[in-house]
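In: sequence? don't have it. structure:
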């Protein structure tokens, strides 16, 4: 009888897991099967608003369909949780607000094809070539900002997905001197960068919102692309 009871318990758990998995969007099922995790299950205080699940992005279209949760590789999600912890320790009223995380390569193609008039070099500043693979597609990059507890983003000087020097971290000193960015906007960016660096992320030159948990070369060695 004990054996039967154990068997039924295990079967019930497996069945419940299968039901919960089948209820999730297909792209989420793929991510979960590849070992990615929902960042809000690692740290529920992190806010999420996937911009590519809305029309509030540079192509003005929903490219993610029913994907609304932010997934990352476990090591990247743990780093994000560490960044979140640091932010709240130093700024208790602020939270990380994720705009994009793991991105299927099918969505990467949509973003890539939305910039046909840019030169190859210019386009790759903002959207990685899907043939080479975006770090987002390995679940090792995140786009985000800092917001109040109720989700109001701080002023960073540009919107998310702004293509131009005004969004370049590398140009901030010059932009401040010319009056194109304010000191408050620069300070807000520093709050974000400091927290993310403390979590183990690296910023990039052209986008204040983008951070990598590791290099694309290392991501390719360790992880599979989400298709």
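Out: Arrived safely, thanks for sending. Note that the structure is predicted; figures quoted are calculated from it, not measured.
In: from here on, contacts and neighbour counts on C-alpha atoms
Out: Will do.
In: Against residue 221, how distant is residue 109?
Out: 22 Å (C-alpha to C-alpha, to the nearest Å).
In: With neighbour numbers in mind, choose between these two.
Out: Neighbour count, other C-alpha atoms under 10 Å: between residue 109 and residue 221, residue 109 has more, with 15 against 8.
In: tell me the contacts of that one?
Out: By C-alpha atoms under 8 Å, 6 or more residues apart in numbering, residue 109 lies in contact with 129-130.
In: now swap in residue 108 and tell me
Out: 127-130, 134, 137 are the contacts of residue 108 under C-alpha under 8 Å, 6+ apart.
In: Which one of these is nearest to residue 18?
Out: residue 137 (25.0 Å; C-alpha to C-alpha).
In: Look up how far residue 141 lies from the closest residue to the closest one other than its chain neighbours.
Out: Distances taken as C-alpha to C-alpha, 6 or more residues apart in numbering place residue 103 nearest to residue 137, at 4.7 Å, with adjacent residues excluded. Counting by C-alpha to C-alpha, the separation of residue 103 from residue 141 is 9 Å.
In: now swap in residue 16 and tell me
Out: 31 Å.
In: More neighbours: these two, which one.
Out: Neighbours per residue (other C-alpha under 10 Å) separate residue 16 from residue 141, with residue 141 holding more: 30 against 12.
In: surely that one meets residue 210?
Out: Yes - Residue 141 lies in contact with residue 210 (C-alpha atoms under 8 Å); the separation is 7.2 Å.
In: then this one, side by side with the first:
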């Protein structure tokens, strides 16, 4: 049996965003390059989220560590990337959508309370170079496990399900888990073990969310600074513009 998932505190965002960033300028690479036990399924694009991209981009080191995590899984399992780098507009859409749902359910709550509840599952949209949203850095990944038929394992909740049961260690608190709940516990432990051994840290409110290199990773990992700040995939237009600028210069 895998070791129990520890119950970690929620991030103190003031401390998280106070950590310095020394971006190493590592490029983004498409996770769809992977073969074998690492796969990519851009969930937001498939769901038709406005401006979502049909690819899962990650920093190069993140890609290599995902490969390491996938290789460490038990035979028959594949690591599936559901989301990674995302445009600011997608981050804003996700934040606004969840905020509005929560506000509709609890209209009496203050703006501060609504923001706190929303940030449990979606970070505040930000391209501030000192405090970018984690998914805008290319260092955050949303992942799950699939079996040898390509079907997602039962993780207790759906990806992006905004409920207390989505907290990574939620099922660890059960005194007498049912057979199905025990299976969920094992699945989450398997994912957690593979990802943390590969150097990732987990966001405790989301069993699917892992970080490397960004401010969340630095905070949970006890590192003095982050390696990744706000970034974006290089486009053909940008590449040509840089080449023209070099020639003119």
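Out: Okay, I see it. What you see is a predicted model; the values in this text were computed from it and never measured.
In: TM between them?
Out: After superposition, the two chains reach a TM-score (TM-score structural alignment, normalised by the length of structure 1) of 0.73; 185 aligned residues with a C-alpha RMSD of 2.5 Å.
In: circling back to that earlier point, wait, isn't the residue nearest to residue 137 of structure 1 in contact with residue 133?
Out: No - the pair residue 103 of structure 1 / residue 133 is not scored as a contact, 10.3 Å apart, by C-alpha under 8 Å.
In: And those two? Which one has more around it.
Out: Neighbours were counted for residue 103 of structure 1 and for residue 133 using other C-alpha under 10 Å; residue 103 has more, 28 against 18.
In: The more buried one corresponds to which position in structure 2?
Out: The alignment partner of residue 103 of structure 1 in structure 2, by TM-score structural alignment, is residue 86.
In: Using the three-state scheme, assign that match.
Out: Under the three-state scheme (DSSP: H, G, I helix; E, B strand; the rest coil), residue 86 of structure 2 adopts coil.
In: For it, list the residues it contacts.
Out: 52-53, 135-136, 138.
In: hmm, which of those residues are common to structure 1?
Out: With the contact criterion set to both residues aligned by TM-score structural alignment, their matches' C-alpha atoms under 8 Å, those that also touch in structure 1 are 135-136, 138.
In: I'd like these laid out as CSV, including distance to residue 28 of structure 2.
Out: Output for these, formatted as CSV (distance: C-alpha to C-alpha, whole Å):
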residue, distance to residue 28 of structure 2
135, 12
136, 11
138, 7
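In: Identify, from those residues, the entry nearest to residue 168 of structure 2.
Out: So of those, ranked by how close each gets to residue 168 of structure 2 (C-alpha to C-alpha), first place is residue 135, at 18.5 Å.
In: my guess is the closest one meets residue 94, correct?
Out: No - Residue 135 of structure 2 is beyond contact range of residue 94, at 11.8 Å (criterion: C-alpha under 8 Å).
In: Could you check which of those two is surrounded by more residues?
Out: residue 135 (28 against 20).
In: a helix runs through residue 158 of structure 2, doesn't it?
Out: No - counting by three-state DSSP, residue 158 of structure 2 falls outside a helix, being coil.
In: Contacts only, for it.
Out: Contacts of residue 158 of structure 2 (C-alpha under 8 Å, 6+ apart): none.
In: so where do the helices sit in structure 1?
Out: Along structure 1, counting by DSSP state H, helices occupy 2-22, 26-33, 39-42, 74-90, 105-113, 120-126, 172-177, 183-199, 216-222.
In: And those: which comes nearest residue 150 of structure 1?
Out: From the helices of structure 1, taking C-alpha to C-alpha, the stretch that ends up closest is helix 74-90, at 14.1 Å.
In: From the rest of the structure, what touches the closest one?
Out: Contacts of helix 74-90 of structure 1 (C-alpha under 8 Å, 6+ apart): 35-39, 42-43, 45-46, 71, 94-96, 139-141, 191-192, 195-201, 213.
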